[in-house]
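Trainee: turn this into a model:
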Amino acid sequence: MKMQEKFIKFITDNRLAENGDEILLGVSGGVDSMVMAHLFITSGFNTGIAHCNFRLRGADSDADEDLVREFASAYNVPFHFSRFDTEDYAIEKGITIQMAARDLRYSWFEKTMEEYGYNLLALAHNKSDRTETILLNLTRGTGITGMAAMKPRSDYRIRPVIFASRDEILEYARQYGVPWREDKSNQSLKYTRNKIRHKIVPLLREINPSFDDTMWENAGRFSEYEQIISQYMAGVREKSVKQINNDIHIDIRALVSFSPLKSILFEIFTPFGISPSGLDEVGALLSSESGKKIITRTHIIYRDRKELIITPGSPAEFPAKVINKPEDLNKTGLTVKAEIREISHPFKPPASRLHITLDAELVKFPVIIRRWKHGDRFIPLGMNNFRKLSDYFTDRKFSVPQKEKALIMESDGNIIAILGERIDNRYRVTSETRKILEIILKEPFLISGS
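Mentor: All right, here's what the predicted structure looks like:
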């Protein structure tokens, strides 16, 4: 069977594309993507070509761009391109050049698809790429998901030449005169993938001459195993995991009733920055006291009573802000609006806890916005006696992360309000109030959900 026949059959069998689809082709100028583009165009699909110039290889990067542009022009195919300051982006984000290029590429692809009406993105990964990726993921401990990597289709991303080996693609390029350029960095052994490609895979092919076919079959089975695990984990999550706003709450008793527990912890927690070696730490958190936490690069995992709570971000320091006059509240980044205005009676304070109204004559500037601390106390709205904030939070069943995020506003040594939660009764609006300090907070400062 000819390559083009295999190509069309693979697309049909795997339902990668059909008549009416608008397909954006990611084309670097290398042999894989140039052959993929040639196959799509000569097969009659509706396509456009997208090229990223990462400016990492000087004149070679520009030559790649020129080649792809000329190819698109020769076949009268829409050509989209973008040039990136990849090294600057990597430094700014604190990530590797490879990660930066990936982020920039896919972000731009998605914008281009939306702008020009493409519904599919074609990527030119081949069978050899899939083998290398599986081996690379094996060294990284990515679990069954990594073993099932590079599926023919992942949502709107399709890989229509993943059935073909690198040798088959090279042969097609030579046979049909498809132009392409070699990225010299593909030969450099400073990259882990290239070490696998040039050192590890050849040895495995010596052991098993059909190694690539074997890995292809393994990947298919791994994909099926992944579906089995996914179905099982759906049941685990249904009984033990719930999302409240941006936080994930995990019922510990329900979670530990499932087995094998360590593998379940892997499936639940690795997306939140826990490495395989950190699973024992998560296991210890299951039996620790309330208040203990694990901090990852992207999330914080708290033990809170009978739950684990996963919350985005890291414990951010919040330096106290001194607000000298009312209008300066609008410079804090915490408010939608803050102003002093006159009112008439009867006046009904808004129900939203994001909308604070205080008797302006009682609020003495400067005021301070800060994190709460142990020993802080106030008189909650509607009450007559002081309550320690720690006791108030306990009574209100605040979680550990909610406590950590709580901000208070202080005036002349007195707490005016817990922002997004409750004001002090002494500063409430009464029938005697003529002017109010009105503060509308941004959504993130609503700290209680009840």
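
Trainee: please make it C-alpha for all contacts and neighbour counts, starting now.
Mentor: OK.

Trainee: centre of the chain versus stretch 224-240, how much separation?
Mentor: Centroid separation for stretch 224-240 versus its chain: 21 Å, with CA atoms, centre = their mean, to the nearest Å.

Trainee: report the buried residues of that stretch.
Mentor: By neighbour count on 16 or more other CA atoms under 10 Å, the buried set for stretch 224-240 is Tyr225, Glu226, Met233, Val236, Arg237, Ser240.

Trainee: mind giving me CSV with the residues you listed and columns for secondary structure?
Mentor: Formatted as CSV, these follow (DSSP: H, G, I helix; E, B strand; the rest coil):
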residue, secondary structure
Tyr225, helix
Glu226, helix
Met233, helix
Val236, helix
Arg237, helix
Ser240, helix
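
Trainee: here is the second sequence; please produce its structure so I can put it next to the first one:
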Amino acid sequence: MLEKFKKHVDLNLPLLKGKRLLVACSGGVDSVVLAHLCRKLGLDMALVHCNFGLRGAESDGDEDFVSQLAEQLGVEVLVKRFDTEAYAEKNRGSIQMAARDLRYQWFQEVLGKEGFDFLVTAHHADDNLETFLINLSRGTGIEGLLGIPEVNGKTVRPLLVFSQEEVMAYAQSEHIQWREDSSNASNKYLRNRIRHELVPKLKELHPTFLQNFIRTQSHLLQTHTLVDNHIQSIKAKLFVENGGSITIDIGELEHLQPTATYVYELFKAYGFTEWDDVQHLLTAMSGKEVVSKTHRLVKDRQHLILSELEGEPKRPYLIFENEEQPNLPLKLNLENVKSIEKSGQDTIFIDKEKLNFPLVLRNWEKGDYFYPFGMQGKKKLSKFFKDEKMDVISKEKQWLLCSDNDIVWVVGRRADERFKVGDSTRQIIKITQLT
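Mentor: Below you'll find the predicted structure:
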């Protein structure tokens, strides 16, 4: 197994070489064998162990064992104890999920603070089969059937090509000691029932079931890669960047068949989970939206608009006369001038005596109106936006420069007639939006 492990690292996981590795070690046979293999390859490593305090003296024994193993291998060990039951109760989750959350939160913390490059875990082919069967039993797509990824960010699982039988055989042949976790013998948890009852039956049906499963997952991965490449090419044509958001033509999206599958594949990376709601947006009224934890998807006439959720709500900003404004959301330059030059969307000239400082920079609100420069009478901003063919997101991001409650400038689009320079103007102020 050592030679096979070395070849696998050389060919498929060279990223582990020359890096600082954090090897997760519970004290069980899988993680202990992984620690021995990594050490024999001369990899730069330390052990990391979680004591969840769920099995009393047995948990403390595991901690002592891992500390002794680190001493035996001549490597550093990092250990942390958790009050897992209190965490599970506070977060209203299962003990299993609490332990998983605590474990990976701490591992990520250690990776960041202690300068390690990768976390290495001891998941093997049988673990992958169990995950596949759990996902299959719950209902899943192709990604769920891919099981556990070998490399996922900074987490690497170099034993996925090995069976539990191979790991055990190596431990016995090398006279490696390990700890048995009594909870693994219980059928209380779904994974253990699959491990003890279902997997042995499947292996009875076909002696090479596990090897066949590994080949099947390889085929699934290739199919997934093919699908992903196709989706990326569709996304490159369909997703149009537009001022910080993405616009998608609904007509073109509906031409893709099966549309529901394309919708899932195109938008799954943005955190959406209510797929019926996303699908219904295609035929919904303008203004309807679906929100994920990170993004929003808005129907705007014949388009969908995808954008990241804003953090803090936008607040109005005050602009004082003759003061620098370093914290504005956009760069505005106010300059006293003696005459009017050529103006444009980014520059306006205003009768300064008609302004009341401080000016206010804010987003538009329903009911806002102004007197468009060059026109007679007032116009609601909602109508102006419609005439400008602005989408929902662009409207929300539009800034208004105001004097008291009056709009001076729909920034970057149109000035207000009431503040224009006239024959009686004595002081002119030039306002420019800088890029």
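
Trainee: circling back to that earlier point, just curious, which of the buried residues of stretch 224-240 of structure 1 is nearest to Phe109 of structure 1?
Mentor: Comparing these against Phe109 of structure 1 with CA to CA places Glu226 closest, at 27.6 Å.

Trainee: contacts only, for that closest one.
Mentor: Each residue near Glu226 of structure 1 by CA atoms under 8 Å, 6 or more residues apart in numbering is listed here: Ile144, Thr145, Ala148.

Trainee: ok, now Leu170 of structure 1?
Mentor: Val31.

Trainee: mind telling me what it corresponds to in structure 2?
Mentor: Here Leu170 of structure 1 is matched to Met168 in structure 2, going by TM-score structural alignment.

Trainee: check which helix or strand covers its match.
Mentor: helix 164-173 (DSSP states H and E).

Trainee: and that helix, what's buried?
Mentor: Gln164, Val167, Tyr170, Ala171.

Trainee: mean deviation of it from structure 1?
Mentor: Between helix 164-173 of structure 2 and the aligned residues of structure 1, the post-superposition mean distance stands at 3.2 Å (mean CA distance after the TM-score superposition for structure 1).

Trainee: which residue is the nearest non-sequential neighbour of Glu289 of structure 2?
Mentor: Nearest residue to Glu289 of structure 2, sequence neighbours excluded (CA to CA, 6 or more residues apart in numbering): Val298, at 4.2 Å.

Trainee: which residue range of structure 2 does stretch 214-229 of structure 1 align onto?
Mentor: With TM-score structural alignment applied, stretch 214-229 of structure 1 matches the range 212-227 in structure 2.

Trainee: please compute how far the matching stretch lies from its chain's middle.
Mentor: On CA atoms, centre = their mean, the centre of stretch 212-227 of structure 2 falls 24 Å from that of its chain.

Trainee: over to stretch 42-53 of structure 1?
Mentor: With CA atoms, centre = their mean as the basis, stretch 42-53 of structure 1 stands 28 Å off its chain's centre.

Trainee: cool, stretch 400-410 of structure 2 as well?
Mentor: 38 Å.

Trainee: and Lys378 of structure 2, what's its match in structure 1?
Mentor: By TM-score structural alignment, Lys378 of structure 2 lines up with Phe386.

Trainee: mind listing the strands for the stretch 201-350 of structure 1?
Mentor: Along the stretch 201-350 of structure 1, the stretches classed as strands by DSSP state E, counting those that start in this stretch are 241-244, 247-251, 293-295, 299-304, 307-312, 321-323, 335-342.

Trainee: just these: most buried one?
Mentor: Greatest average neighbour count among the strands of the stretch 201-350 of structure 1 goes to strand 299-304 (a mean of 23), per mean count of other CA atoms under 10 Å.

Trainee: how close does Ser245 of structure 2 get to Leu266 of structure 2?
Mentor: Note on Ser245 of structure 2: its distance to Leu266 of structure 2, by CA to CA, to the nearest Å, is 15 Å.

Trainee: check Cys50 of structure 2 too.
Mentor: Counting by CA to CA, the gap from Cys50 of structure 2 to Leu266 of structure 2 is 38 Å.

Trainee: so these two - more neighbours on which side?
Mentor: More neighbours surround Cys50 than the other of Cys50 of structure 2 and Leu266, with 23 against 18 (other CA atoms under 10 Å).

Trainee: which stretch of helix or strand covers the more buried one?
Mentor: Per DSSP H and E: strand 44-51 holds Cys50 of structure 2.

Trainee: ok, average deviation of that strand from structure 1?
Mentor: Averaged out, strand 44-51 of structure 2 is 3.6 Å away (mean CA distance after the TM-score superposition for structure 1).

Trainee: show me what whichever helix or strand comes after that strand is packed up against.
Mentor: With elements assigned by DSSP H and E, the helix or strand that comes after strand 44-51 of structure 2 is helix 57-73. On a contact count with 3 or more CA pairs under 8 Å, 6 or more residues apart in numbering; DSSP states H and E, helix 57-73 of structure 2 meets strand 44-51, strand 76-81.

Trainee: and of the ones you listed, who's closest to Asn363 of structure 2?
Mentor: Counting by CA to CA, and looking across all of these, nearest comes strand 76-81 at 48.9 Å.

Trainee: quick one: what's aligned to the residue nearest to Glu289 of structure 2 in structure 1?
Mentor: Match for Val298 of structure 2 (TM-score structural alignment): Tyr302.

Trainee: gap between Glu410 of structure 1 and Asp376 of structure 1?
Mentor: Glu410 of structure 1 is 10 Å from Asp376 of structure 1, where distance means CA to CA.

Trainee: more crowded one of the two?
Mentor: A count of neighbours by other CA under 10 Å puts Glu410 above the other of Glu410 of structure 1 and Asp376, at 21 against 14.

Trainee: SS state for that one?
Mentor: The local conformation at Glu410 of structure 1, judged by three-state DSSP, is strand.

Trainee: wouldn't it be in contact with Ile416 here?
Mentor: Yes: with contact defined as CA atoms under 8 Å, Glu410 of structure 1 and Ile416 form a contacting pair (5.4 Å).

Trainee: what about the match of Lys378 of structure 2, distance to Asp424 of structure 1?
Mentor: From Phe386 of structure 1 over to Asp424 of structure 1 (counting by CA to CA), the distance is 9 Å.
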